[in-house]
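In: Sequence below, structure please.
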Amino acid sequence: MILKKLKSNSSVSLFLVPLVTIAFWIKSLQHPFAYDYFTGEPQNILYYFIYRLVDGKPLVQVVIGIVMTILLAYLMQLVNDRYMFIRIKSKLPALLFVIIVGGFVPMHTLHPVYFGAFFMLIAIYRLFAIFETKKAYSSTFDVGFLLGVGALFYLNLVVLLPAFIVGIALLGRETGWREFITLLVGFLLPFVFATAHAILADHLIGSLSILNENIFTSVNHFRSNIPLQVYLVTLILFTITGSIGMFGQYDSKKISSRKYFIVFFWIFIFSLVGFTFIPVTSQEMLVITAIPVTYLIANLFVFMKSRFWSELLFILLVLIVVSMQFSFDFFNG
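Out: This is a model prediction of the structure:
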């Protein structure tokens, strides 16, 4: 009965989003902390302006992290409401996203990935607008530009560029080379502006040093984090189940919905590629991965025919997220 109410089109789920977010972040509010950055990580060009304002203020950082998570959830709901790739009207994606992120306990504070994810979602919104559109040069430029701006907050967002190239090839109508060029021009333009600013401010060498640190620094937050590893395996199992369920509905879905989910699948794949093979990428990438995962799992819950199993799996997911709030104390204590 719980899931049946939450997956409806009622605004109750949207009302619960901030409450559930605060509930899962309550320990961080009680004992606020700043993220354990590697050298150069908070100096990402656009994020550094924010970091200087909140450095040394862990409670403010946690509050901003909560606000960004809520904004991401509502933006995810907006994308689904606009393009209806989950064909039944449901407010579940927003709530499910904050539940999933609720399990990423080490990320319950401010991090540049939240700003990167925000711009990535707006880029997805613009990307989906090119479905069956000829000569979508304006939209493809916007997609690239938004992704580039997001990368100036969180550099590892660059790893998702191939997924957006695939998305343009998949969604566009009679797509030619110009669409890909405008995407790349849009993506590179924020970096051109950033380089020009660094030159004018006589900070080019420092900026290149920070860029080097954000590419080659080896980070191992995740490798020593057993609870997060277990949680990631759980999410992968849910995602596989959701993917199998989606392929079972493949013939009954509209062409647009099929293609939108394929784009999400590629975003999921490339986020895992970055997570696995790029040394500097660590647990923060899971916030990006959670976006396609949320849509896949939401689709699973919405269309699962067995009420018993859908309710059981949803409750199981919530219980696992709740257990994550205490598992870190157990393993670290």
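
In: From now on I want contacts and neighbour counts done on CA atoms only, so please keep to that.
Out: Fine.

In: which parts of the helix or strand that residue 63 is a member of are buried?
Out: Using DSSP states H and E, residue 63 sits in helix 58-83. Using 16 or more other Cα atoms under 10 Å as the test for burial, helix 58-83 gives 58-81.

In: same deal with stretch 325-333?
Out: In stretch 325-333, counting by 16+ other Cα under 10 Å, buried: 325, 327-328.

In: contact partners of that stretch?
Out: Outside of stretch 325-333, the residues within contact range by Cα atoms under 8 Å, 6 or more residues apart in numbering are 24, 27, 103, 105, 226-227.

In: before we move on, what about stretch 226-237?
Out: Residues outside stretch 226-237 that contact it (Cα under 8 Å, 6+ apart): 103-104, 222-223, 293, 320, 324, 327-328, 331.

In: now for those residues, which pair is the farthest apart?
Out: 293 and 331 (26.5 Å; Cα to Cα).

In: what packs against the one helix or strand residue 126 maps to?
Out: Taking DSSP H and E as the definition, residue 126 sits inside helix 112-128. Under the contact definition 3 or more Cα pairs under 8 Å, 6 or more residues apart in numbering; DSSP states H and E, helix 112-128 sits against helix 58-83, helix 137-153, helix 161-171, helix 285-303.

In: One more, please, to line up against the first structure:
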Amino acid sequence: MINVFRALNPFNILWLGIVLIVLRISYLVLPPNHIEFTFVEPFARLLIPVNYENFFTPVNNLLIAAVMIFIQALWLNQMVNKYSLLGRPTFLPALMYVTVSALFTDFLILSPPLICNFLILWMIDKLLKLYDPTSAKTTTFDLGMIVGIGTLIYFPYIYMFLAVWVGLVIFRPFNWREWVSVLMGFITIFFFLAVFYYMNDRIDQFYKIWLPLGHSFPNKVNINYYQYIVLIPVIVILALGIFRLRGNFFKSYVQIRKAFQLLTVIFIITALSFYVKTNFRLSHFILCAIPACTMMAYYFLYATKRWFYETLYLLLIIGIIYFQFNNF
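Out: This is a model prediction of the structure:
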């Protein structure tokens, strides 16, 4: 399977669709009776006057989520190849994204973090363009607005603001106008939200939007240890990918090294930002999939022992399907 996706072959799009279906076989056979879906955060619900909850039946929810993941996988693959992040063209980032997006049943359904992955891809594309020496004030303003839009959809996305500033540190010489333009873009979104609150006589509640930022970081997270056995192959692949990247790090172009530094920062930010949601779900961690999948694809592209990497990927697939059918 891995060898098939190592090459950038248009027929791999068909194989990718087959893998997508196979990894969702449990929900196709035994769909849930009810799936709760919220398109935006409660503080932004007034911006959507229509009642969309009844449209997203369990079947619609699963199908839309699958289509979105398929599109995101192709977009990620195109972006990785466009910037030559892996050194040569391949279809492995798309395969890894489709695979990782099926790790947990919470990843299979339509959720705000899944929608925000479109924004993360858009942001990464813009951030990688910051390497261009021309003025970037327009781009940074757009990035601030993207963070603002993402925050309306899923509040922990607000911490992607840090990723933009880190991106400026990595790719650009210091220019205070570019840093301020990020802030102005973000404020623009919430200025219009404040106006909307004012027009609806709710401006006194606007400050409550920011209260979750004061939550303390949890001491522990309740998890099902049996289900998380499926993470073992993922951790092994990530560790092997990091080890292999470290060996080739200083042999790569400067832009590639900076790109992986940015992806690492995004992974850390998205992984830790869950704390602002008191009732957070596992679906939050699909935000980590894009940087993680790029690293996993790096390992599989340069791995040499076919029997080992094919077996490792097969174990990952078996684990995903097994734990989808067995909820302990």
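
In: TM-score of the superposition?
Out: Scored against TM-score structural alignment, normalised by the length of the second structure, the superposed chains reach a TM-score of 0.87; 326 aligned residues with a Cα RMSD of 3.1 Å.

In: Would you agree residue 220 of the first structure is in contact with residue 282?
Out: Yes. Judged on Cα atoms under 8 Å, residue 220 of the first structure makes contact with residue 282 at a distance of 6.6 Å.

In: And the two? Which one has more around it.
Out: More neighbours surround residue 282 than the other of residue 220 of the first structure and residue 282, with 18 against 13 (other Cα atoms under 10 Å).

In: Need the buried residues of stretch 325-333 of the first structure in CSV (columns: distance to residue 36 of the first structure and secondary structure).
Out: Conversion of these to CSV gives the following (distance: Cα to Cα, whole Å; DSSP: H, G, I helix; E, B strand; the rest coil):
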residue, distance to residue 36 of the first structure, secondary structure
325, 18, helix
327, 19, helix
328, 15, helix
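
In: just the residues you listed now: which is nearest residue 277 of the first structure?
Out: Looking across those and measuring by Cα to Cα, the closest to residue 277 of the first structure is residue 328, at 25.5 Å.

In: just the helices in the stretch 151-300 of the second structure please.
Out: With DSSP state H, counting those that start in this stretch as the criterion, the stretch 151-300 of the second structure has helices at 160-171, 176-199, 231-248, 254-272, 289-302.

In: out of the ones you listed, which comes closest to residue 135 of the second structure?
Out: For residue 135 of the second structure, the closest of those is helix 176-199, at 8.5 Å, according to Cα to Cα.

In: mean deviation (superposed) between the closest one and the first structure, please.
Out: Taking mean Cα distance after the TM-score superposition for the first structure, the mean distance separating helix 176-199 of the second structure from the aligned residues in the first structure is 1.7 Å.

In: other SSEs contacting that helix?
Out: In this structure, helix 176-199 of the second structure packs against helix 137-153, helix 160-171, with contacts taken as 3+ Cα pairs under 8 Å, 6+ apart.

In: hmm, 7 Å instead?
Out: Packed against helix 176-199 of the second structure by the contact rule (3 or more Cα pairs under 7 Å, 6 or more residues apart in numbering; DSSP states H and E) you find helix 137-153.

In: Any buried residues in the helix it packs on, and which?
Out: Buried, per 16+ other Cα under 10 Å, within helix 137-153 of the second structure: 137, 139-153.

In: what's the answer for stretch 280-290 of the second structure, then?
Out: Neighbour counts over stretch 280-290 of the second structure (16+ other Cα under 10 Å) mark 283-290 as buried.

In: which residue is nearest the middle of the second structure?
Out: By Cα atoms, centre = their mean, the second structure has its centre lying nearest to residue 287, at 3.1 Å.

In: Need the residues that contact stretch 83-90 of the first structure.
Out: Defining contact as Cα atoms under 7 Å, 6 or more residues apart in numbering, one finds that stretch 83-90 of the first structure is touched by 7-9, 80, 257, 260, 299.

In: swap the cut-off to 6 Å and go again
Out: Stretch 83-90 of the first structure is contacted from outside by 7-9, 257, 299, using Cα atoms under 6 Å, 6 or more residues apart in numbering.

In: Repeat that for stretch 9-20 of the second structure.
Out: Outside of stretch 9-20 of the second structure, not a single residue reaches it under the criterion Cα under 6 Å, 6+ apart.

In: just how off-centre is it within its chain?
Out: Its chain's average C-alpha position is 21 Å from that of stretch 9-20 of the second structure, according to Cα atoms, centre = their mean, to the nearest Å.

In: What residues in the first structure pair up with that stretch?
Out: Matched against the first structure by TM-score structural alignment, stretch 9-20 of the second structure falls on residues 10-21.

In: List the buried residues in the matching stretch.
Out: For stretch 10-21 of the first structure, by 16+ other Cα under 10 Å, it's 13-14, 17-18, 20-21.

In: from those residues, which ones fall inside helices?
Out: Among the buried residues of stretch 10-21 of the first structure, the ones falling in helices (DSSP state H) are 13-14, 17-18, 20-21.

In: just to revisit the earlier point, out of the contacts of stretch 226-237 of the first structure, flag the one nearest to residue 267 of the first structure.
Out: residue 293 (9.7 Å).

In: Kindly provide the distance from the closest one to residue 266 of the first structure.
Out: Residue 293 of the first structure is 11 Å from residue 266 of the first structure, where distance means Cα to Cα, to the nearest Å.

In: can you check residue 246 of the first structure too?
Out: According to Cα to Cα, residue 246 of the first structure and residue 266 of the first structure sit 15 Å apart.

In: next one: residue 109 of the first structure
Out: Between residue 109 of the first structure and residue 266 of the first structure the computed distance is 28 Å (Cα to Cα).

In: Comparing these two, which residue is more hemmed in?
Out: residue 109 (24 against 18).

In: Which strand or helix spans residue 34 of the second structure?
Out: Counting by DSSP H and E, residue 34 of the second structure is found in no helix or strand.

In: That one: what's it in contact with?
Out: Residues near residue 34 of the second structure by Cα under 6 Å, 6+ apart: residue 58.

In: Where does residue 97 of the second structure fall, secondary structure wise?
Out: In this structure, residue 97 of the second structure is located in helix 92-100 according to DSSP H and E.

In: average distance between that helix and the first structure?
Out: Mean for helix 92-100 of the second structure is 1.0 Å (mean Cα distance after the TM-score superposition for the first structure).
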